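J.: Fold the following and give me the result.
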Amino acid sequence: MTLKLEKVSPLQVILLLSFNRIAIVLLWFKFFNQDVWITEILALFYLPLLCAPLLFLSKQFAQLTIIEYLTIIAGKWIGKALGVLYTVFFLFIAIIDLSLFDNIIKPINFPETPDYAIIALALITCGYGVFKGLEVITRAAELFAPQVLAVIAFYAVLQIPDMDFRVFLPILADSSFSEINFRAFNTAARMNEIVVLAMLVPSISKKGKPTTILFWAAIIVTVFSLIIIVPTLAGLGLDLAKKTFDPYYLFIKQISIYDFITRIEFLIVAAWNIGMFLKISLLLYLSTISIVQIFGLSRRKVLIIPMITIIFIAALKSNILTSVVVFNIMEYIPYINLIFMFGIPVIVLTTFFLKKIISGKTDFTKA
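T.: Modelled structure (predicted):
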């Protein structure tokens, strides 16, 4: 029995992917010099290169998830093994995001609360979202994403009088051609939402094109990343932005309206909560779908508690909740992403073309 996938609209997927990536930028961004804004723009030109293999495969197998067409192209056992790797990848990213969230939100709001309580409450909330399904997760993104984006723009506008844009000068004085391109490539490699999209393609209604969806998601992410990065750097200065644990939060804490409306940073804390809960819920949902499709199960909801338990134990029994460990891992995330968003897809795509040439078949979905 094949699991029937829920249907969502292209707009919902665009907002979900955008919100997921921006939630990470709100929590973690490394300021290396005054040219960080250039790397964000330049990353748009590297992203199509990194996403091309998965986009092509998603177009060829528009009715299947990446887990399903891996077994068609690579064979039953290799395909299932690769499917397990992708499931582990989804769970790993969920653990990293949960740890990042814990490291940011605990010192600000719950300094005396033990890690296990924060993790447990977050996972219970996310588990409920997974139980309700993809449609509810995307509807929540459709509801909250525009509000959060409006708040980000609101903060930027409020701080304009206190910004010093001279911090961006001289442009490219501290960045060589190779350094700026490397950092742009690194930034593009952080957008692992292409792997998420490869899982969601058969769930998208109205024949939404993956390339168009990714294009608009990338544009939204770039624009609002700049709206976060540029005001933060202009408001704090480079030295403070480089040294501060959470520069964006520090930036918005200094905002006041007419000198009597203060502490409006609670809005961005709410955005952190909503964004991370939605992203972790989505990753857990994809993990359950992956397991169902790998092992031919008919029910996904029975997997929710085991998945949550795995994440809870993995987070608490490792050192990943410590700030030093999680922020060090964040440095290596682009290289891990590259394996799943580019490396494996390139090998699978090569296999696809070789099989197509040898067999002469044009439709592998019926294999």
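
J.: Could you use CA atoms for every contact and neighbour count after this?
T.: Noted.

J.: Now Val346: closest residue in space, sequence neighbours ignored.
T.: Closest residue in space to Val346, ignoring its immediate chain neighbours: Pro53 at 5.8 Å, by C-alpha to C-alpha, 6 or more residues apart in numbering.

J.: One more, please, to line up against the first structure:
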Amino acid sequence: MKDNVRISSYQATLLIIAFRIVLAFSYQPAINAPPGNQDNWIMIFLSTIYSIILCVPMLILSNKFRDFTLIEYMKLIYGRTLGKIIGLFYSMVFLLFTIIFVSILVEILDSTMFPETPTWVTASMMLITCIYISYKGLESIGRGAEIFVPLILVVIAVIIILGINVLDFGVFLPILSDSSFKDINMGAIDIGTKFVGILILAMLAPYLDKRENLNKIFIKSLIYSILIVVSMIIVSQAALGIEQAKHANFPFFTFARLINVFEIVHRIESIYVVAWITSNVGKITGYLFFTTVALSQTFRKRENKVYIIPMSIIVFISSVLIKDKRSILAAKEPLNKISLFIALTSIFIIPLIALIVYFFRRDKLKGKTKSN
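T.: Modelled structure (predicted):
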């Protein structure tokens, strides 16, 4: 697959940016992170530093093993048996995130647009689309990002510009009056830990047309996504108020519904919905695809396609059961703790241990790393 599949640095950057901003496009969990007030935008900017620190071990390994995905070089470093266990763990991480994203998407669609539609109908429609794109492969996902992500970013920019008249930036004053250094850092660590885009980049590394651009892709995607997320949170808080934004399930969508454009087009929300569904389908497709790639590399299967349907069935059943049992958005605290633990383990703890093991085994692994 690596010999004939290539994705450009531009496409990889767009994919990671899109995957990062989907949550802000949906329900903006960062609004409720400490300090939970008008200074959250400062906290989010600060989280960039923590993201870089936490992602350094995996970034170093991906640079050392440019010809291998995350799953493949973990097997090289840890050995066959332990490497297979770790590969299965990362496969389950991608699968769990896919289930969470589908559950959130279905919940938002059911509560805002299709309240009478059964959950299984909404979930199946989304997954059928994602299955089709996944079967097309990585190059199709990359080309799709090149077309749709710029359009999604334009939609976000247009919504923000059209909503300028409903924004009150006075809600952000006085700056830092109600926040402690401890609270801002706690929130920054929480947000910084959840930059799981590094997992996507580590899986994409051997498929890049210019593998030497790995660090540039990481920095660009991190900085650009943070700027976009901060912009969306600022306008949501400025439009709804600090407290109301915290209690709104979908702050940016609520902001979009406040916008009146001339007399003919009374609402801009339909444009938002199209862009939002497109971004979610792209993210779910990406995580479903990398779930199957991780499984195929863990168990040495030549084709990841054999796992697409089975994993989709698991995602479908799980998301329907979760949605029908309880609201996933209402369970913010358990969801936050679970995602924090998984993110910290997958992007920092396991790669850090792997980096230490590599340090002691580097002579044996020297012939398997990238050429210097």
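
J.: before we move on, the earlier item: any idea which helix or strand carries the residue nearest to Val346 of the first structure?
T.: Secondary-structure element containing Pro53 of the first structure, defined by DSSP states H and E: helix 36-60.

J.: The helix or strand following that helix vs the second structure - mean distance after superposition?
T.: Towards the C-terminus, the helix or strand next in line after helix 36-60 of the first structure, according to DSSP H and E, is helix 66-74. Following the fit onto the second structure, the mean deviation recorded for helix 66-74 of the first structure is 0.8 Å by mean C-alpha distance after the TM-score superposition for the first structure.

J.: Go ahead and confirm the residue nearest to Val346 of the first structure touches Ile347.
T.: No: shown here, Pro53 of the first structure and Ile347 do not form a contact pair, counting by C-alpha atoms under 8 Å, at 9.2 Å.

J.: How many residues are close by the aligned partner of Glu269 of the second structure in the first structure?
T.: For Glu269 of the second structure, the equivalent position in the first structure is taken to be Glu265, counting by TM-score structural alignment. Number of residues near Glu265 of the first structure (other C-alpha atoms under 10 Å) recorded here: 19.

J.: Would you mind measuring from the closest residue to Phe364 of the first structure other than its chain neighbours to Lys355 of the first structure?
T.: What sits nearest to Phe364 of the first structure in space, not counting adjacent residues and going by C-alpha to C-alpha, 6+ apart, is Ile72, at 6.9 Å. Using C-alpha to C-alpha, to the nearest Å, one gets 11 Å for the distance from Ile72 of the first structure to Lys355 of the first structure.

J.: can you list contacts of stretch 329-341 of the second structure?
T.: Contacts to stretch 329-341 of the second structure, defined as C-alpha atoms under 8 Å, 6 or more residues apart in numbering, come from residues 104, 190, 193-194, 249, 328.

J.: Where in the second structure does the helix holding Pro53 of the first structure fall?
T.: Under the criterion TM-score structural alignment, helix 36-60 of the first structure matches residues 40-64.

J.: how far apart are the matching stretch and its match in the first structure?
T.: Mean deviation of stretch 40-64 of the second structure from its aligned counterpart in the first structure after superposition (mean C-alpha distance after the TM-score superposition for the first structure): 0.8 Å.

J.: Now do the buried residues in that stretch.
T.: 40-48, 50-52, 54-59, 61-64 (16 or more other C-alpha atoms under 10 Å).

J.: can you map out the helices along the stretch 1-150 of the second structure?
T.: According to DSSP state H, counting those that start in this stretch, the stretch 1-150 of the second structure carries its helices in the segments 9-26, 40-64, 70-78, 80-112, 119-136, 138-162.

J.: sorry, back to before: so how do I select the buried members of the contacts of stretch 329-341 of the second structure in PyMOL?
T.: In PyMOL syntax, the buried subset of the contacts of stretch 329-341 of the second structure is picked out as below (16+ other C-alpha under 10 Å):
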select buried, resi 104+190+193+194+249+328
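
J.: out of the contacts of stretch 329-341 of the second structure, which are inside helices?
T.: Secondary structure assignment (DSSP state H) places 104, 190, 193 from these within helices.

J.: In TSV: those, plus distance to Leu95 of the second structure.
T.: Output for those, formatted as TSV (distance: C-alpha to C-alpha, whole Å):
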residue	distance to Leu95 of the second structure
Ile104	14
Asp190	22
Thr193	19
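
J.: Span of stretch 292-307 of the second structure from start to end?
T.: End-to-end distance of stretch 292-307 of the second structure (C-alpha to C-alpha): 5 Å.

J.: on that earlier part again, closest one of the ones in helices among the contacts of stretch 329-341 of the second structure to Val158 of the second structure?
T.: Comparing these against Val158 of the second structure with C-alpha to C-alpha places Ile104 closest, at 24.7 Å.

J.: contacting residues around the closest one?
T.: With contacts defined as C-alpha under 8 Å, 6+ apart, the neighbours of Ile104 of the second structure are 328-329.

J.: Now which residue in the first structure aligns to it?
T.: The alignment partner of Ile104 of the second structure in the first structure, by TM-score structural alignment, is Leu100.

J.: sorry, back to before: confirm for me that the match of Glu269 of the second structure is in contact with Tyr249.
T.: Yes: the criterion here is C-alpha under 8 Å, and Glu265 of the first structure meets it with Tyr249 at 7.2 Å.

J.: Now the common contact residues for those two.
T.: Taking C-alpha under 8 Å, 6+ apart as the criterion, Glu265 of the first structure and Tyr249 do not both touch any residue.
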